[in-house]
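Visitor: structure, please.
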Amino acid sequence: MEEFLKVIVFQLKEQQYGVDIQHVRSIERLNEVTKVPGTSEFIKGVINLRGDITPIVDLKERLQIGSTSITGETRVLIVDVNNVQVGLIVDSATDVIDIDPNVIEDAPKIIGGVNEAFISGVAKLESKLLILLDFECILNLEELNEIQEVIEG
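Guide: Predicted coordinates:
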């Protein structure tokens, strides 16, 4: 029997994206974010999440596809990027699905304005295409160091 990939589906603009559930620690509502001066534009600040200082990144801004307007549907995906806990703001987190690895293809160079470096593949589902993001590549070493500095204060 073939192993299915369990994926969290989330929305950015009108496009649905997915990420391997193993990369996501939790999905939270967006609470008060404390701004940190002198950081990159896409780093919105930090939150106190169950005693951990967690940097918050606007995923749309990081992917250079706009910025997020906060609504009641807005969620924060708490992920582990190279052993650093980071919160990624998304428009909504809608589902958890199983994907057959046979329906996943390599990413084209640019899809929906998102650079291929951030994409691990594209799943051809019955009713839609689902862009699978690679959170390990979302932040480069310089940005991770900046986030680490934010955490350490």
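Visitor: contacts and neighbour counts: CA atoms only from here.
Guide: Noted.
Visitor: so how far is residue 125 from residue 81?
Guide: Separation of residue 81 from residue 125 (Cα to Cα, to the nearest Å) stands at 27 Å.
Visitor: second input sequence below; structure requested for side-by-side comparison:
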Amino acid sequence: MSTPAATDTAPACEYLTFTLGAEEYGVDILKVQEIRGYDTVTRLPEAPDYIKGVINLRGLIVPVVDMRVKFGLEHAEYGPTTVMIVLNVGQRVVGMVVDAVSDVLQLDAARVSAVPDLAGSAIDRKFLTGIGLVDERMLILIDIERLMTSAEMGLVAEALDALETEAA
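Guide: This next block holds a predicted model:
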């Protein structure tokens, strides 16, 4: 069974690739607003552990999600290659902390395979668009829009709404 994204897309899509541990992931480059070095965040009380907090990005309060924690990977120390990818998803701007940004790759539909059954995986299949094949590497393609706007990530919106209400 093929995913809709793997067969119904334009001839080629560009992905920003990044690493989390030993795995390489990709997100649609059109969702990326900017890439920044990791900076200190303001922690929100009672926020889920994967929400590191918020940053002030040129006057806009932006929630920051640690993708290692979100995907249930082992904890890693933040270092000089740790970056924050600022994304435009839904009606919000969201920061995503990753180990490192790799490259921008163009993949045509022929190089994207369907998502295999991932029973017991920390990543729900519905948040993946496929597996990109690049030379000898495999790239896990994330539907970042669906992931960040999902009900479970809706906690980001609730936490921000509470913060904005307190500030008013």
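Visitor: ok, back up a step: with neighbour numbers in mind, choose between residue 81 and residue 125 of structure 1.
Guide: Under the neighbour definition other Cα atoms under 10 Å, residue 81 of structure 1 and residue 125 were set side by side, and residue 81 has more, 19 against 12.
Visitor: the more buried one -> structure 2?
Guide: Taking TM-score structural alignment, the alignment pairs residue 81 of structure 1 with residue 89 from structure 2.
Visitor: which stretch of helix or strand covers the most centrally placed residue in structure 1?
Guide: The geometric centre of structure 1, computed from its C-alpha atoms, lies nearest to residue 88 (Cα atoms, centre = their mean), at 4.9 Å. Using DSSP states H and E, residue 88 of structure 1 maps to strand 84-90.
Visitor: just to revisit the earlier point, contacting residues around the match of residue 81 of structure 1?
Guide: 31, 144, 145, 148, 149 (Cα atoms under 8 Å, 6 or more residues apart in numbering).
Visitor: can you pull the contacts of residue 11 of structure 2?
Guide: Shown in contact with residue 11 of structure 2 (Cα under 8 Å, 6+ apart): 108, 109.
Visitor: find me the equivalent region of stretch 8-23 of structure 1 in structure 2.
Guide: With TM-score structural alignment as the criterion, stretch 8-23 of structure 1 aligns to 16-31.
Visitor: go ahead and name everything in contact with that stretch.
Guide: With contacts defined as Cα under 8 Å, 6+ apart, stretch 16-31 of structure 2 is touched by 13-15, 32, 67-68, 73, 87-89, 98-105, 138-145.
Visitor: switch to 6 Å and redo it
Guide: With contacts defined as Cα atoms under 6 Å, 6 or more residues apart in numbering, stretch 16-31 of structure 2 is touched by 14-15, 87-88, 98-104, 139-142.
Visitor: tell me the counterpart of residue 133 of structure 2 in structure 1.
Guide: Checking TM-score structural alignment: residue 133 of structure 2 goes with residue 124.
Visitor: do you know how far the residue nearest to that match when sequence neighbours are not counted is from residue 122 of structure 1?
Guide: Spatial nearest neighbour of residue 124 of structure 1, excluding adjacent residues (Cα to Cα, 6 or more residues apart in numbering): residue 103 at 5.4 Å. Using Cα to Cα, residue 103 of structure 1 is found at 8 Å from residue 122 of structure 1.
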